[in-house]
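Student: Sequence unavailable; structure follows:
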């Protein structure tokens, strides 16, 4: 399991781990930039994935409301909920990946 570090812990870790001479070099600065970009991209990707699941869940609930008067359709839709949400995300957001 990953440990979530606080800003203070990360700052302390970097201060103790990286020496000023390494950070001052082009190689050191490039490494820090890559690390920062990777952390930012991971956070953005997680947020994007979470947002898409939320929006797909809302769309699923709307679809469920449309068929609410037919119990058989409601049961069928509930059984296929995860598949429906996965297909919805693929249909609406697949082209956004590029």
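Tutor: Right, received. Where do you want to start? Quantities reported herein were computed from a predicted structural model and do not represent experimental measurements. Residues are numbered from 1 along each chain as shown.

Student: When you work out contacts or count neighbours from here on, use the C-alpha atoms and nothing else.
Tutor: OK.

Student: Would you mind giving the secondary structure of residue 48?
Tutor: The local conformation at residue 48, judged by DSSP: H, G, I helix; E, B strand; the rest coil, is helix.

Student: burial of it, as a residue count?
Tutor: 12 (other CA atoms under 10 Å).

Student: Please apply the same query to residue 15.
Tutor: Using other CA under 10 Å, residue 15 has 11 neighbouring residues.

Student: go on, the one 5 residues further on?
Tutor: Other residues within reach of residue 20, judged by other CA under 10 Å, total 11.

Student: quick one: it from residue 53, how far?
Tutor: 43 Å (CA to CA, to the nearest Å).

Student: what do you get for residue 42?
Tutor: Using CA to CA, residue 42 is found at 17 Å from residue 53.

Student: take the one below as the second:
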């Protein structure tokens, strides 16, 4: 009878060790699976971030091109205005020089 009890205790202890080993293996597998899933999610997030960054850079390039075109147009208009004003003043200066030469 005592040996039966001892055998039962031994069997229970062995079952506990087996269950513990199974639980540890299951936990390791769950951790590995979670890490794998996490890495996949991180990779997907990085890809999305790269795509978003590319879109933002493209939009910034488009805005910069539009601003550059506006500034170029403004500069060209200012240049034309300066040319027009300088042309009219050139005539005035030429008349003034001619008057001084003539009047001595």
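Tutor: Right, received. Where do you want to start? Every value quoted in this text rests on a predicted model; they were computed, and no experiment measured them.

Student: How close are the two chains, by TM-score?
Tutor: Remark: TM-score between the superposed chains equals 0.46 [TM-score structural alignment, normalised by the length of structure 1]; 50 aligned residues with a CA RMSD of 2.2 Å.

Student: From residue 28 of structure 1, how far off is residue 35 of structure 1?
Tutor: Residue 35 of structure 1 is 11 Å from residue 28 of structure 1, by CA to CA.

Student: neighbour-wise, which of those two wins?
Tutor: residue 28 (16 against 12).

Student: Once you drop chain neighbours, what's closest to that one?
Tutor: Spatially, and ignoring its direct neighbours in sequence, residue 28 of structure 1 is nearest to residue 22 (5.2 Å; CA to CA, 6 or more residues apart in numbering).

Student: Which other helices and strands does the strand or helix carrying that neighbour contact?
Tutor: Following DSSP states H and E, one finds residue 22 of structure 1 within helix 20-24. Packing contacts for helix 20-24 of structure 1, counted by 3 or more CA pairs under 8 Å, 6 or more residues apart in numbering; DSSP states H and E, involve helix 26-66.

Student: And the helix it packs on, what does it pack against?
Tutor: helix 20-24, helix 81-93.

Student: switch to 7 Å and redo it
Tutor: When contacts are defined as 3 or more CA pairs under 7 Å, 6 or more residues apart in numbering; DSSP states H and E, helix 26-66 of structure 1 packs onto helix 81-93.

Student: Counting by contacts, list what the helix it packs on packs against.
Tutor: On a contact count with 3+ CA pairs under 7 Å, 6+ apart, helix 81-93 of structure 1 meets helix 26-66.

Student: could you give the angle of the helix it packs on to helix 81-93?
Tutor: For helix 26-66 of structure 1 against helix 81-93, the angle by axes from the mean of the first three to the mean of the last three CA atoms, to 10 degrees is 120 degrees.

Student: which residue ranges form the helices in structure 2?
Tutor: For structure 2, the helices defined by DSSP state H cover 2-103.

Student: Show me the residue at the heart of structure 2, geometrically.
Tutor: residue 53 (3.0 Å; CA atoms, centre = their mean).

Student: related to what we said a few turns ago, please say which of residue 42 and residue 53 of structure 1 ends up with more neighbours.
Tutor: Comparing residue 42 of structure 1 with residue 53 by other CA under 10 Å, the one with more neighbours is residue 53, at 16 against 11.
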